[in-house]
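Engineer: Build the 3D model from these lines:
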Amino acid sequence: MTLSPAVNLNAHVQGKGFPILCLHGHPGSGSSMSVFTQHLSQRFLTLAPDLRGYGNSRTQLNFQMTDHLIDLESFLDRFQIDRCLVLGWSLGGIIGIELALKFPERVSGLILLATAARPRSSHPPISWQDNLYTGVASILNTLQPSWQWNIDTFGKRSLYRYLIQQHSSTAYRYLANHAMSAYLQTSAAAYRALSTALKAGYNRLEELQQIQCPSLVLTGAADRHITPESSLETAQHLKNCQWQCYPNTAHLFPWEIPDQVLSDIDCWIDRHPQAVSSIKGSGKEK
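Structural biologist: Sure, this is the predicted structure:
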C-alpha cells in the first residue's frame, strides 16, 4: 500500500515552554481548542493544528484516518518537537491514543476528553425537525450569541440537547465562536474518512496496555456521542490513569464547565510533572 504524503497542517500556536499538542474532534478545527490553549499557553507551548480535511488544512482527496498520524509526525518534526503532552477531544482523543501507540517515545502524557478506545454511542435517531431546529438555532446564535430566546425556543429543541446539558450563555458563546465555522470548514473527504472508519469498527482496548505514560480521561455523564461507560472502559485499560466523570454535562462539556475542567487538568499536570518533561521518566522539565 502506498503511503499518503503528509499534509502541511495549518497550526494555531501560542505560548512557550514544554509543548502540548491539542487535537480537535469532528467537525472541528484547531481554533475550537481555544478553551484549552488560551489557558495552557500561559505555562506551556500549545499547538493546535487543523487536522487534514478540517479548518484551513484543506484537501479534496480521499484519505484514511491513519493518514492523520503521517501528518502529525511531519507536524512535530516541522516544529522540532521530540516529546509532547497530547490533549485530544473526541476524535482527537482517538488520534492521540494512536500517536501514543505508534510513537511512545514522543508522547509524555495523554489527556483524553469525551473519547474512548472502543467508542460507543447512545445517540437516538435524528429527525428532520432536529436538523431544522439545529440550523435555525446555530444561525441565530451566530448572529446574536447566547440570546436567551433562541436558546429556549430552538437551542433546547435542537441537536444541541445531546451535545450539552447546561444551556448556559457560556456554552452558547463557544458554539457561536467555533461550532458553525468548524462545521462549514469540514471537508467531504473528512466525513468520508470518519464514516469509513466507523463502519469498519474501532477497538484498541487490548493495545492500551502498551501505553506507559500517565493519562487523564475526562467525560460527561450525559454524553450520547461517546458514552461515559466506554470512556471508563478505556481508563480501566490504561496503566497509569485517572478518570473523572462530570455530572449534568455531555459531549461538549469543556464548553459547559470550562473553569472546572481546566482546574482539574492543571491539578493533574502538577501531580504528574513527568507528563511535561522532555526527559522520559523525569519529573523535572528540561
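
Engineer: rest of the way, CA atoms for contacts and neighbours
Structural biologist: Fine.

Engineer: Which positions within the host helix or strand of Met180 qualify as buried?
Structural biologist: Met180 belongs to helix 180-185 when elements are defined using DSSP states H and E. Neighbour counts over helix 180-185 (16 or more other C-alpha atoms under 10 Å) mark 180-182, 185 as buried.

Engineer: ok, so of the residues you listed, who is nearest Ile211?
Structural biologist: Comparing the buried residues of helix 180-185 against Ile211 with C-alpha to C-alpha places Ala182 closest, at 30.9 Å.

Engineer: Tell me where the stretch 101-250 of the chain has helices.
Structural biologist: Along the stretch 101-250 of the chain, the stretches classed as helices by DSSP state H, counting those that start in this stretch are 128-143, 148-153, 160-163, 169-174, 180-185, 188-200, 228-237.

Engineer: one more to put side by side:
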Amino acid sequence: MAANLHVHIQGQGFPILGLHGHPGSGQSLSVFTNHLSKRYKTIAPDLRGYGKSRFHGNFTMQAHLTDLEALLDRLQIEKCLVLGWSLGGILAMELALRLPQRITGLILVATAARPRGNHPPITWQDNFYTGVAGLVNCIRPSWRWNIETFGKRSLFRYLIQQHTPTAYKYIATAAVPAYLQTSAAATRALYTALRLGYNRLSDLEQIDCPSLVLAGAQDRHITSESSLETAQHLQNSQWQCYPNTAHLFPWEIPQQVLSDIDCWLAKHPQVISSQ
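Structural biologist: This next block holds a predicted model:
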C-alpha cells in the first residue's frame, strides 16, 4: 500500500520530480528546486520514512517506487523529468525502468547503478567532532572558527572538499534537520538493499531517455568511478566530474552545477516537453 508522501511543490510549467538522498528530505533539494522552479514546476517529496513522511513499520526499497508512482498519479502528472541525488538517483533510474513512458529524462547526481564507496573507518573522534561541528554550525552557521576547529576534523571532510560558508549554510539548514528526521526503518531499508549487493548496470540499456550524470571527483560515499560506469551503461548520457568536490558537491559549487544543468536542458528540449 502506498504512503501519502509529504511534498514540496514550487513554480509552474513542465514537472521536474526531485528525489533526495539518505539522510535527506525534499527540502534538501532546495539548491536545485529554488533555481529550477523559476521555469518549471518542481515536486520534491519527502520519501517514506524521511522528513515529514512519517511511516510506522519496516519496508523495502520497492515501497519508495510504489509511493512515487502513486504520487505522480495523485498529482495527475503523465510525464516528468527526474532529478535524483545519491539514493534519489538510484530511485530515479528505477522509476525510468518501471515507468519508461512517463520519464522524459534523468539528472543523476552523486549516484550509481552499482554504488561503491571508499570511505575510511569511522572513529569515535570522527563522531565527536561531527557532533560538535554540526551543533555549533546550527547555532552559528558558517562560522569560520568552527569550520577550522571542528568542521575540518569531522566527517564533513568526507562529504565536502571545499569548506566554504555556502556549503556549511546548507549543512545547517538542510542536512542536519534531514538527518534528525530520518527514521530507523528508512535506514534499514537502504542498508538491506546495499548488503544484498544492489546492481542494476545490466538493465540500464533499457533506459533510452537522455541522462545527465554528475559526480564529485573525491566522493567517498559513491565514487566518481562508479558514477562513470553508470554513465557508460546508459544509452544517451552525458557525464561530468567536478574536481576538488565530494558527495555534497551541489552545495560546494552550486552555481557551476546549476549552470551545467541549464546547458544540458537547453541541448535536450525534449526532456522538458510533454509531446
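
Engineer: quick one: TM-score?
Structural biologist: Superposed pair, TM-score by TM-score structural alignment, normalised by the length of structure 2: 1.00. Supporting alignment: 275 aligned residues with a C-alpha RMSD of 0.4 Å.

Engineer: returning to that earlier point: onto which residues of structure 2 does the helix holding Met180 of structure 1 map?
Structural biologist: The counterpart of helix 180-185 of structure 1 in structure 2, using TM-score structural alignment, spans residues 176-181.

Engineer: what does stretch 147-163 of structure 1 give?
Structural biologist: The aligned range for stretch 147-163 of structure 1 is 143-159, by TM-score structural alignment.

Engineer: Would you check the distance separating the matching stretch from the middle of the chain?
Structural biologist: 22 Å (C-alpha atoms, centre = their mean, to the nearest Å).

Engineer: Show me which parts of that stretch are buried, residue by residue.
Structural biologist: For stretch 143-159 of structure 2, a neighbour-count test (16+ other C-alpha under 10 Å) marks 143-144, 146-147, 150-159 as buried.

Engineer: Verify the stated contact: Gly84 of structure 2 with Ala92.
Structural biologist: Yes: at 5.7 Å, Gly84 of structure 2 and Ala92 qualify as touching, with contact defined as C-alpha atoms under 8 Å.

Engineer: who touches both of these two?
Structural biologist: 19, 106, 108 (C-alpha atoms under 8 Å, 6 or more residues apart in numbering).

Engineer: Now the aligned partner of the second one in structure 1. Nearest residue, chain neighbours left out?
Structural biologist: Using TM-score structural alignment, the equivalent of Leu106 of structure 2 in structure 1 is Leu110. The shortest distance from Leu110 of structure 1 to any non-neighbouring residue, by C-alpha to C-alpha, 6 or more residues apart in numbering, is to Ser215 (4.5 Å).

Engineer: Report the contact partners of the one you found.
Structural biologist: Shown in contact with Ser215 of structure 1 (C-alpha under 8 Å, 6+ apart): 109-112, 238, 240-242.

Engineer: Which of those are buried? Put it as a ChimeraX command.
Structural biologist: Of these, the buried ones can be selected in ChimeraX as follows, counting by 16+ other C-alpha under 10 Å:
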select :109,110,111,112,238,241,242
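
Engineer: Among the contacts of Ser215 of structure 1, which lie within strands?
Structural biologist: With DSSP state E as the criterion, strands contain 109-112, 241-242 from among the contacts of Ser215 of structure 1.

Engineer: Give me the nearest residue to the residue most central in space within structure 1, chain neighbours excluded.
Structural biologist: Among the residues of structure 1, the one closest to the centroid is Trp89, at 1.6 Å (C-alpha atoms, centre = their mean). Spatially, and ignoring its direct neighbours in sequence, Trp89 of structure 1 is nearest to Leu113 (4.7 Å; C-alpha to C-alpha, 6+ apart).

Engineer: That neighbour touches Val86, doesn't it?
Structural biologist: No: if you go by C-alpha under 8 Å, Leu113 of structure 1 and Val86 don't touch, sitting 11.0 Å apart.

Engineer: corresponding residue for Ser34 of structure 1 in structure 2?
Structural biologist: Match for Ser34 of structure 1 (TM-score structural alignment): Ser30.

Engineer: State the helix or strand in which that match lies.
Structural biologist: Element membership for Ser30 of structure 2, per DSSP H and E: helix 30-36.

Engineer: Quick check: that helix compared with structure 1, mean distance?
Structural biologist: Once fitted to structure 1, helix 30-36 of structure 2 is off its aligned match by 0.2 Å on average (mean C-alpha distance after the TM-score superposition for structure 1).

Engineer: Touching that helix from outside, list them.
Structural biologist: With C-alpha under 8 Å, 6+ apart as the test, helix 30-36 of structure 2 has contacts from 10, 18, 42, 44, 250-251, 254, 258.

Engineer: same deal with stretch 99-113 of structure 1?
Structural biologist: For stretch 99-113 of structure 1, the external contacting residues (C-alpha under 8 Å, 6+ apart) are 69, 82-90, 93, 96-97, 207-208, 210-219, 274-278, 280.

Engineer: and if we set it to 6 Å?
Structural biologist: Contact with stretch 99-113 of structure 1 is made by 82-89, 93, 213-219, 275, as judged by C-alpha atoms under 6 Å, 6 or more residues apart in numbering.

Engineer: same deal with stretch 136-150 of structure 1?
Structural biologist: Under C-alpha under 6 Å, 6+ apart, the answer for stretch 136-150 of structure 1 is 154-155, 169, 172-173, 176.

Engineer: Which two of those residues have the greatest separation?
Structural biologist: So, the contacts of stretch 136-150 of structure 1 by C-alpha to C-alpha: farthest apart are Phe154 and Arg173, at 15.4 Å.

Engineer: ok, now how distant is the counterpart of Leu76 of structure 1 in structure 2 from Leu36 of structure 2?
Structural biologist: By TM-score structural alignment, Leu76 of structure 1 lines up with Leu72 in structure 2. In this view, Leu72 of structure 2 and Leu36 of structure 2 are 19 Å apart by C-alpha to C-alpha, to the nearest Å.
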